[in-house]
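A.B. asks: could you look at this predicted model? Sequence included:
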Amino acid sequence: MELGTIRVLLVEDSGFDVIVIKDMLTKKMDSSFKKTNFEIIRADSFRDAKSKLANNFFNIILLDLTLKDSMGLDTLRKMYAETPETPIIVLTNINDHLVAINAVKEGAQDYLVKGQFNSNLLMRAIHYSIERHKMLVALRSMALIDQLTSLYNRRGFLNLANHHIKLAKRKKRNLLFLFCDLDNFKYINDNYGHLEGDKVLKDTSSILKETFRESDIIARFGGDEFVVLAIDVNEEDEKIIIERLKRNIINYNVEKKIDYSLSISMGSAFYEPSDITDIDEILNKVDQLMYEEKKKKYRNR
């Protein structure tokens, strides 16, 4: 098993247990782990772990459930809520089958009782946990992706948006929401066929991908509606982003030389951390702004 360097966040308040775990991860008794290196960062409390997670990437977390500022399965729940994208192995002195089952239900990839595992077992648990977590992420993504455009679907967007709203509030990051609706999409379907309509949807998704960053969340929200969450932006970026999107649409219409013009109505709203509300309220606001723009277009015809 080869995975290069694995960055481990060891959340453990016992200095003795830290020495034991570090020693296990440097022994590499099993030859199959010879090419794996472990970079171990220790946090001695939940608060310390939160701080390190905010500024570092980790492949896995080894979590003691009994910390000076957090106890029991609540420690796991809080850690999982903090970083659901990182696999967690629980390390504990409690040899309780029911607690172990509940830990897995709460998001842990594995549950190891201190004093009952050796170096090889720990290393295997780490490797398998990372791989299982990757498979779970892949399976979840299949249910969160729109098959036609390969963007996130409505469910995927709402899941990720809620997560990033929490992060934005905690880490003091600004957010920009954009709601887009294709103009005259029914006309395209009725006059050029549904295959052409599907092509327009796919081309629109490509334009949005070209306009926004990989770190931004782009979704086909339903039918001919698209929504974007741009992360960690400044208020002055809003106008720049919208102008970039409009320019990319113009370029598309010129380059494609199609009989009809691709047109998008959009509504956008910038949020500072203190202004961020729940996702439904935000989407309702940008949706209303989008419809106001669409009405203006029809009035000016």
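C.D. replies: Right, received. Where do you want to start? Numbering: from 1, shown residues only.
A.B. asks: only C-alpha atoms for contact and neighbour calcs from this point on.
C.D. replies: OK.
A.B. asks: OK, contacts around the residue most central in space within the chain?
C.D. replies: For the chain, L160 is the residue whose C-alpha lies nearest the centre (Cα atoms, centre = their mean; 5.3 Å). Residues in contact with L160 (Cα atoms under 8 Å, 6 or more residues apart in numbering) are I217.
A.B. asks: host element of it?
C.D. replies: helix 154-171 (DSSP states H and E).
A.B. asks: list the buried residues of that helix.
C.D. replies: 154, 156-158, 161, 164-166, 168-169 (16 or more other Cα atoms under 10 Å).
A.B. asks: could I get those residues as JSON lines with distance to K78?
C.D. replies: Putting those into JSON lines (distance: Cα to Cα, whole Å) gives the following:
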{"residue": "R154", "distance to K78": "26"}
{"residue": "G156", "distance to K78": "22"}
{"residue": "F157", "distance to K78": "23"}
{"residue": "L158", "distance to K78": "21"}
{"residue": "A161", "distance to K78": "19"}
{"residue": "H164", "distance to K78": "16"}
{"residue": "I165", "distance to K78": "17"}
{"residue": "K166", "distance to K78": "13"}
{"residue": "A168", "distance to K78": "17"}
{"residue": "K169", "distance to K78": "16"}
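A.B. asks: try this one next to it:
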Amino acid sequence: MNNSIRLLLVEDNDADARIIQFHLKACSEIRVSVDHVGTLSDAIAATHDHGYDVLIVDMGLPDCSGLANVTRLREAAPTATIIVLTADDDDTDALEAIRHGAQEYLSKQRLRGPLLTRAIRHSITRQQHLLTAQSQAMTDALTGIGNRRAFEREMDRRIHEYQRHDVPFCLTIFDIDHFKKINDQWGHDVGDKTLRVLSESLYNEVRATDMVTRLGGEEFAVIFVATQLAEALKVSHRARAKIGERCGARIHDDMQLTISGGVAEVAPGDDLRTLINRADEALYVAKNSGRDRCLAHDGTLICGEISETCAT
């Protein structure tokens, strides 16, 4: 921890805030830069503007109190280390705070410089271990991209954002054509290489804000953020064409690799399953009408271009 730790102190009692800041500045083991706010609303705004490493929050704030402070700060700053301060010494509250996303719980009655320093150091370490474990749980071991769990979490987040703020997004499900034949003809090592090359190629064809995941087997998904159906279909067509042109030779001299895709846009009333079902239906038609193509489901029709009527 040689770099300065960016810390936000959320404490409405100015006297307590001065004591905590004194202990932090007096500490020689860690370097800390401290910002101070007195309400939860100001803390949430500050976390959006600055990337804090550590949040120290009083459990009793004027605009929010108790475990809701921890829950709302965790939502606002998913990767930050959270340390809770309280006026009492209740172990039950401490356990509940940790269950709600805090890394440490300190009583103001026992707060001293060395204790605060150790709490910060150990809490950062615990949070780093937690984030590493979460990342591993969300990563496909073969390809290094997100797995189905990561896909479902991001889809839930995007659906929630659409419902609250009307931000559109699209989903494309891609499937490798004749993947079983690849395994049968060249073996599973080549099959695994195919999956890795395809994931890398899809990742390179979309924006940094979009998300590429492996759903399982030879099936991949791309979540196109803030994108409508026509644009998502266009990008999916382009990715499919480039993969067909370039990827086969990277895997094996004699391979011709093609993929098919089904595209759908979120609509009112959608949940995870209904949106996946529409993309799957478009993919099914693409597979059964010659493969090596992308089709879109507009809610009623399945089309190769948004302006045309291709299939019902």
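C.D. replies: That came through, no problem. None of these values were measured; they are calculated from a predicted model.
A.B. asks: what span of the second structure lines up against the helix or strand that the helix holding L160 of the first structure is followed by?
C.D. replies: Going down the chain from helix 154-171 of the first structure, the next helix or strand is strand 175-182, by DSSP H and E. Counting by TM-score structural alignment, strand 175-182 of the first structure pairs with residues 169-176 of the second structure.
A.B. asks: average offset of that stretch relative to the first structure?
C.D. replies: Its matched residues in the first structure lie on average 1.7 Å from stretch 169-176 of the second structure after superposition (mean Cα distance after the TM-score superposition for the first structure).
A.B. asks: the helices in the first structure, which residues?
C.D. replies: 15-27, 46-55, 73-82, 97-105, 119-144, 154-171, 185-192, 194-211, 237-256, 279-299 (DSSP state H).
A.B. asks: the aligned partner of L283 of the first structure in the second structure and D140 of the second structure: what is the separation?
C.D. replies: The alignment partner of L283 of the first structure in the second structure, by TM-score structural alignment, is I276. Separation of I276 of the second structure from D140 of the second structure (Cα to Cα, to the nearest Å): 20 Å.
A.B. asks: same thing with V10 of the second structure?
C.D. replies: For V10 of the second structure, the distance to D140 of the second structure - Cα to Cα - is 38 Å.
A.B. asks: between these two, point out the one with more neighbours.
C.D. replies: Higher neighbour count among V10 of the second structure and D140: V10, with 26 against 19, using other Cα atoms under 10 Å.
A.B. asks: residues contacting that one?
C.D. replies: 36-40, 43, 55-58.
A.B. asks: let's go with 7 Å and repeat that
C.D. replies: Contacts for V10 of the second structure (Cα atoms under 7 Å, 6 or more residues apart in numbering) come out as 36-39, 43, 56-58.
A.B. asks: any idea how far H100 of the second structure is from the corresponding residue of the second structure for L62 of the first structure?
C.D. replies: The alignment partner of L62 of the first structure in the second structure, by TM-score structural alignment, is I56. Distance, I56 of the second structure to H100 of the second structure, by Cα to Cα: 15 Å.
A.B. asks: who has more neighbours, these two?
C.D. replies: More crowded of I56 of the second structure and H100, by other Cα under 10 Å: I56, with 22 against 16.
A.B. asks: my read: the more buried one touches L8, true?
C.D. replies: Yes: with contact defined as Cα atoms under 7 Å, I56 of the second structure reaches L8; the gap is 6.3 Å.
A.B. asks: mutual contacts of these two, please.
C.D. replies: Common contacts of I56 of the second structure and L8, defined by Cα under 7 Å, 6+ apart, are absent altogether.
A.B. asks: which position in the first structure pairs with I124 of the second structure?
C.D. replies: With TM-score structural alignment defining the correspondence, I124 of the second structure maps onto I130 in the first structure.
A.B. asks: leaving out sequence neighbours, find the closest residue to its match.
C.D. replies: Counting by Cα to Cα, 6 or more residues apart in numbering, P87 is the residue found nearest to I130 of the first structure once chain neighbours are left out, at 6.2 Å.
A.B. asks: relative to E104 of the second structure, how far out is the aligned partner of the one you found in the second structure?
C.D. replies: Aligned by TM-score structural alignment, P87 of the first structure pairs with T81 of the second structure. Between T81 of the second structure and E104 of the second structure the distance is 9 Å, computed by Cα to Cα.
A.B. asks: need the residues touching each of the two.
C.D. replies: With Cα under 7 Å, 6+ apart as the test, T81 of the second structure and E104 both reach S123.
A.B. asks: more neighbours: those two, which one.
C.D. replies: T81 (24 against 21).
A.B. asks: of the helices of the first structure, which is nearest F179 of the first structure?
C.D. replies: helix 279-299 (5.7 Å; Cα to Cα).
A.B. asks: that closest one vs the second structure, average distance?
C.D. replies: Helix 279-299 of the first structure versus its aligned partner: 2.7 Å mean (mean Cα distance after the TM-score superposition for the first structure).
A.B. asks: and that helix, what does it pack against?
C.D. replies: strand 175-182, strand 264-271 (3 or more Cα pairs under 7 Å, 6 or more residues apart in numbering; DSSP states H and E).
A.B. asks: what angle sits between the first one and helix 279-299?
C.D. replies: In terms of direction (axes from the mean of the first three to the mean of the last three Cα atoms, to 10 degrees), strand 175-182 of the first structure departs from helix 279-299 by 40 degrees.
A.B. asks: so how far is strand 175-182 of the first structure off the chain centroid?
C.D. replies: 18 Å (Cα atoms, centre = their mean, to the nearest Å).
A.B. asks: so what does that strand touch, helix or strand wise?
C.D. replies: Checking 3+ Cα pairs under 7 Å, 6+ apart, strand 175-182 of the first structure ends up next to strand 225-231, strand 264-271, helix 279-299.
A.B. asks: most packed of the ones you listed?
C.D. replies: Highest mean neighbour count of these: strand 225-231, a mean of 22 (counted as mean count of other Cα atoms under 10 Å).
A.B. asks: how big is the offset of the helix holding L160 of the first structure relative to the second structure?
C.D. replies: Looks like 3.7 Å for helix 154-171 of the first structure (mean Cα distance after the TM-score superposition for the first structure).
A.B. asks: sorry, back to before: what number of residues lie near the match of I124 of the second structure?
C.D. replies: 21.
A.B. asks: I'd guessed it sits against T86; true?
C.D. replies: No: contact criterion Cα under 7 Å: I130 of the first structure and T86 do not qualify, at 8.4 Å.
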